[in-house]
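**Q** Quick one: sequence plus predicted model below, questions after.
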Amino acid sequence: MKIFLCRLSQPIFIWKLLTIKENNLRETEAYVYGSLLVISSFANAILYNWYIFNLRNLSMKVRIACSSLIYRKSLKLNKNNISKTATGQIVNLLSNDLSRFDKLFLQIHYLWAAPLEALIILCLLYVMLDPKGTLGISLFFAFIPIQLYMGKKYSDFRLETAIKTDERVRLINEILSGIQVIKMYTWEKIFIKFTNSIRKQEIRYIRKTSYLKALQNAFNKFLSKGALFLCVMVYIFTGNRLQSQYVFVIKSFYNLLQNNMTTNFPEAIKNIAEASVSVKRIEQFLLYNEIKHNKIQEMQPKKGVYLEKISARWSSAVSDTLSEISFEATLGQLVTIVGTVGSGKTSLINVILHELPLAKGRINIAGNISYASQEPWLFGGTIKQNILFGQPLDDVKYEEVVNVCALNHDFELLPYGDNSIVGDRGITLSGGQKARINLARAVYRNADIYLLDDPLSAVDASVGKQLFNECILNYLKNKCVVLVTHQLQYLKKSDIIYLLKNGKIIASGNYEHIRNCGEDFARLLNKEVEYEDNSTDNAMNQKLLNQKEEKQFYENRSFGTIPLKVYFSYLLSGGWCASSVIVIMFIVSQSLLSGVDYFESYW
């Protein structure tokens, strides 16, 4: 409101100064009005920047809050919804959709402020000058339905653009994930064709949005000049003598309307339309089903995992992935899950983690869970940070975990030990080293239940034996350990063994009981187990010694100012002809706008 008063008072002070002789004002009053004009302009600048500063803070807080919601939601999605959501879609939500809120909060108040200011100016013109001076404002109001229609089209184009952008980002993500296969089969041109096809569809909607924006800008330039022209012509043709104070006061009021009614008001409609699409997309993502955590039931005598006749299936599966599974693992037990590939071992772990929703049955998890996934993963940071994973550092426990996970020798070979950086632009590790770091991360966490999904398959026989004896049997002896494995030599030391086939438990019990239960287990025992060639660990150890230490700290960067050739290459990417036409049209457009103001003052 204070900004309104400062803006609206300026044309009034100009009118007072231009009518000094007619109103017989004294010289001191002229100085007063001149000073008030300067003060109002200064106050308007201060208040406007303070207003923008607060709105930017508000939009930043909303954006951070929504980013946090999306991050938290992505961590809570169950497996069925994760399969529907690509990483590129989440990145698009965070980078593209949330950026709409920045512009929205800067412009949204003009949706009511601009029409209100137009009504106030309408009343001032009617009182101060002549009813004919209000005719030009009708032109502004006449274009409001057109601006609303453009806002609706903005919303439609924004939605179509977002859909095509998601498709393109998803395809690019899949191409990068499988680039080795694409290169091996020389499918580059095929996938380039797919990518270009989707990009052309995306550009088509972007081009339509740009045309609409250009049309809106043309209306904005026309409205203020057209409204002034209409007022002056009506004033002259009704037999009045044109006076300078009349023209300049109307121009001052219409300049205020030009900023709000022809620029900020349409921008507010456009930003609201685009933000509404972003809100719907974010809402759709936030409404995806989350992992359901069952409460711990104190009736259980021991902490552990209790499944009672559960059945579960993936969203893409026709039949149940797991059927009529009853499972129990308590503190102090080593429970081993075995079975052929595709028998449902990892799916059973996902049920315990609440990643795979139940179709029927009951599940009770009594205690905290730590999980080592089948595919080891590392994030960009030091090895120590990967093992701690946000947990506070306990030096004694950390040394014990590193020792039982057979990482001491690897730390001696690495340039900076456990402070060596892994991930992008970091030290390259073998599959076995990644698996041991992955296992150490799970073991370091203080939990009651440890779910270990085939952690021994990526290491050699001697290291696997050390991990099983020192880590699983000894260090975790007082914990509930659920081990998925293909390596049957460790089954003799298991307390309970569950044999899975086609999503069903066909046998359970200790080693001797399972061994005598039937021919399925005998066939499984006699089947040759293929171990991954762990010689890569030894080869990688030698490779680590030869890596340059500078690799951790230096990245490819350029310093100083941006060279002119970068700007020229950017312009030339659009072609000489198109770039030249755009520059010429910009110069001609600005010259015509400046010429209008010059001719107006001369006239």
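**A** Cool, got the structure. Note that the coordinates shown come from a computational prediction; the quantities given were computed from them, not determined experimentally.

**Q** Could you use CA atoms for every contact and neighbour count after this?
**A** Noted.

**Q** mind listing what the residue nearest to the spatial centre of the chain touches?
**A** Nearest to the mean C-alpha position of the chain, counting by C-alpha atoms, centre = their mean, stands residue 94 at 2.4 Å. Residue 94 makes contact with 67, 70, according to C-alpha atoms under 8 Å, 6 or more residues apart in numbering.

**Q** And what about it, helix, strand or coil?
**A** helix (DSSP: H, G, I helix; E, B strand; the rest coil).

**Q** Next: residue 363.
**A** Secondary structure for residue 363, judged by three-state DSSP, is strand.

**Q** what's the neighbour count on it?
**A** For residue 363, the neighbour count with other C-alpha atoms under 10 Å is 22.

**Q** For the nearest residue to it once chain neighbours are set aside, pull up the helix or strand it's in.
**A** Spatial nearest neighbour of residue 363, chain neighbours left out: residue 307 (4.6 Å); criterion: C-alpha to C-alpha, 6 or more residues apart in numbering. In this structure, residue 307 is located in strand 304-312 according to DSSP states H and E.

**Q** same for the following helix or strand past that strand, what does it pack against?
**A** Reading on from strand 304-312 to the C-terminus, the next helix or strand found by DSSP H and E is strand 322-330. For strand 322-330, the helices and strands in contact under the criterion 3 or more C-alpha pairs under 8 Å, 6 or more residues apart in numbering; DSSP states H and E are strand 304-312, strand 480-484, strand 504-509.

**Q** want to compare, so here's the second one:
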Amino acid sequence: MYALKNQFLLSMFLFLLYCAFSFTPSVILPHMVNYVQDPSVPYWHGILYTVFAVLTSILGSLCYYHSQWQSGLLGMKIRTMMMAAIYRKATRLPKGSGVNSGHIVNLFAGDTNLIFDGMPQMISGLISPIQLLGAVVFLGFYVGYYCLLVVVVIVLAFPINVLMAQQSSKLRYAIQQKADVRLKLTTEFIQGIRIVKYYAWEKPFLKNINSARDGEIDRVRSLCILRAGVMFVIGNTSSIALGLVLLFYGLWGGKLKIDEAFTVIAIMNNIRLPLSWTSIAYLLYTYNKASIDRIGAFLKRPERTPYVFSDDSRPVGSISIENADFLWTSNEPVLKNINLEVNPGEKVYVVGKVGSGKSSLVMSLLGEMPFSTGSVCVTGKVAYVPQQAWIYNATVRDNILFGSEYDKDKYDKVVTATSLLTDFKQFHAGDLTEVGDRGMNLSG
């Protein structure tokens, strides 16, 4: 995050320049009104005012959109960093950690996106109080201390916005939790769609998914109502402040000329936008805080402790397990006092009934099973071939190479040794045949 400070400061500086340029209409408006009313003013004054207004408007737009672009890039980089941290953590969680795939997918797709989408508004919200203060001081030159009524209205409206934002944050957290459940059920449904169709389980699965979605939609509806309330308060605060300023200023004998009245209205417009940005930024802050809390809780989960070590004094390809106990989620070991010696070149078969711990023993050699006592030594590289092959949507050759460079001689030796040439002949394009995700268009 420290490496992104320059981009953050650049975005802040550009938005600060935009705020400065936004006061140009309020400064130049009295002179333009005076130019229209007074025929004695030289015509080139009007041209000068117009050119100045157009140039400052263009410069302000350039600063604003460049600031938004920089803050968008900043949000994208932060999102990428968070996604990398989540992925890294997901690969280090122990078996039986209790984290479902729907929760991880929602962290990737939902929580990180909220942070990315809210970054431009957060930059605006940090600078907006400065613009608000400048507008109130500028207003004081025309209506005196009555400008403090604007501050009073903002202070009175702020607790309402805070209360609504806090409730919105709680609803956002509840929505994300419901989305975790929905994504988990949807993922299970899609992954097992073939079995679901075989046994005609569509309706029970869809009922569970719709039930989870209904709970999510109820909270989304409540969140939208709260957001509408926040926007109503934001949209009317500046109008109420303007009405009170003009009312009390007029009741106590204050008078405004035409050019001064137009300027006061222009200044109040300068108050309306930063007031909206500040309130929206606080609302997004509560959303982002809920997402950051979820991501932080996930990243703080305990990781599996590496226990498999390599001994250079032993021959490459040897395996040694001495007095080791392995367990899953409970404190009671699944595998007790395991001792195993495998020498290079040996073929070892593990035979046993279902649930006897065959897969657990293999997982322990990979360091994937929680470990309590003993030692596990694996010298050399380990290749693991699971029961269910992982096939992605590409050609047969790409699935065999798996990202490695194509070496024809080596490739031919591998497919010959694994007796794949006969299978290639059954495909219409040989090993260049496209296969679907998880090999859905292959048989056997």
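**A** Looks like it came in fine. Being a predicted model, the structure only gives us computed values, none of them experimental.

**Q** so what's the aligned partner of residue 164 of structure 1 in structure 2 up against?
**A** Under the alignment by TM-score structural alignment, residue 164 of structure 1 pairs with residue 178 in structure 2. Shown in contact with residue 178 of structure 2 (C-alpha under 8 Å, 6+ apart): 212, 213, 215, 216.

**Q** What's the local residue count around the second one?
**A** The one in question is residue 213 of structure 2. Residues contacting residue 213 of structure 2 under the criterion other C-alpha under 10 Å number 17.

**Q** What is the aligned counterpart of it in structure 1?
**A** If you follow residue 213 of structure 2 across to structure 1 using TM-score structural alignment, you land on residue 199.

**Q** my guess is its match contacts residue 168, does it?
**A** Yes: look at residue 199 of structure 1 against residue 168 with C-alpha atoms under 8 Å: they come within range, at 6.6 Å.

**Q** ok so, going back, which residues sit in contact with the aligned partner of the residue nearest to residue 363 of structure 1 in structure 2?
**A** Under the alignment defined by TM-score structural alignment, residue 307 of structure 1 corresponds to residue 321 in structure 2. Shown here is residue 321 of structure 2, whose contacts under the criterion C-alpha under 8 Å, 6+ apart are 338, 339, 340, 341, 374, 375, 376, 377.

**Q** Can you say which of the helices and strands packed on strand 322-330 of structure 1 is nearest to residue 539 of structure 1?
**A** Across those, residue 539 of structure 1 has its closest neighbour in strand 480-484 (27.5 Å, C-alpha to C-alpha).

**Q** Distance from the chain centre to stretch 212-223 of structure 1, please.
**A** When distances are taken as C-alpha atoms, centre = their mean, to the nearest Å, stretch 212-223 of structure 1 is centred 33 Å away from the chain's centroid.

**Q** mean deviation (superposed) between that stretch and structure 2, please.
**A** Here the mean offset of stretch 212-223 of structure 1 against structure 2 after fitting is 1.3 Å, by mean C-alpha distance after the TM-score superposition for structure 1.

**Q** Any buried residues in stretch 191-198 of structure 1, and which?
**A** 195, 198 (16 or more other C-alpha atoms under 10 Å).

**Q** what's the mean deviation for it versus structure 2?
**A** Plainly put, stretch 191-198 of structure 1 ends up 2.9 Å away from its match in structure 2 on average once the two are laid over each other (mean C-alpha distance after the TM-score superposition for structure 1).

**Q** what does stretch 138-150 of structure 1 correspond to over in structure 2?
**A** The counterpart of stretch 138-150 of structure 1 in structure 2, counting by TM-score structural alignment, spans residues 152-164.

**Q** on average, how far is the matching stretch from the matching bit in structure 1?
**A** Its aligned residues in structure 1 lie a mean 2.1 Å from stretch 152-164 of structure 2 after superposition (mean C-alpha distance after the TM-score superposition for structure 1).

**Q** you'd agree residue 395 of structure 2 is up against residue 432?
**A** Yes: between residue 395 of structure 2 and residue 432 a contact is recorded at 5.2 Å, counting by C-alpha under 8 Å.

**Q** Run the chain-centre distance for the match of stretch 138-150 of structure 1.
**A** On the basis of C-alpha atoms, centre = their mean, stretch 152-164 of structure 2 sits 29 Å off its chain's mean C-alpha point.

**Q** How about stretch 24-35 of structure 2?
**A** For stretch 24-35 of structure 2, the separation from the chain centroid amounts to 45 Å (computed by C-alpha atoms, centre = their mean).

**Q** Please apply the same query to stretch 249-259 of structure 2.
**A** Stretch 249-259 of structure 2 has its C-alpha centroid displaced from the chain centroid by 51 Å (C-alpha atoms, centre = their mean).

**Q** What of stretch 200-215 of structure 2?
**A** Computed by C-alpha atoms, centre = their mean, the separation of stretch 200-215 of structure 2 from the middle of its chain amounts to 27 Å.

**Q** and residue 375 of structure 2, what pairs with it in structure 1?
**A** When the two structures are superposed using TM-score structural alignment, residue 375 of structure 2 falls opposite residue 362 in structure 1.

**Q** distance of its match from residue 324 of structure 1?
**A** In this structure, residue 362 of structure 1 and residue 324 of structure 1 are 11 Å apart, going by C-alpha to C-alpha, to the nearest Å.

**Q** which residues are in contact with both of these two?
**A** Counting by C-alpha under 8 Å, 6+ apart, the contacts common to residue 362 of structure 1 and residue 324 are 308, 309, 310.

**Q** Would you map the strands across structure 2?
**A** Listed in chain order, the strands of structure 2 (DSSP state E) span residues 308-309, 319-326, 335-342, 371-378, 394-395, 434-435.
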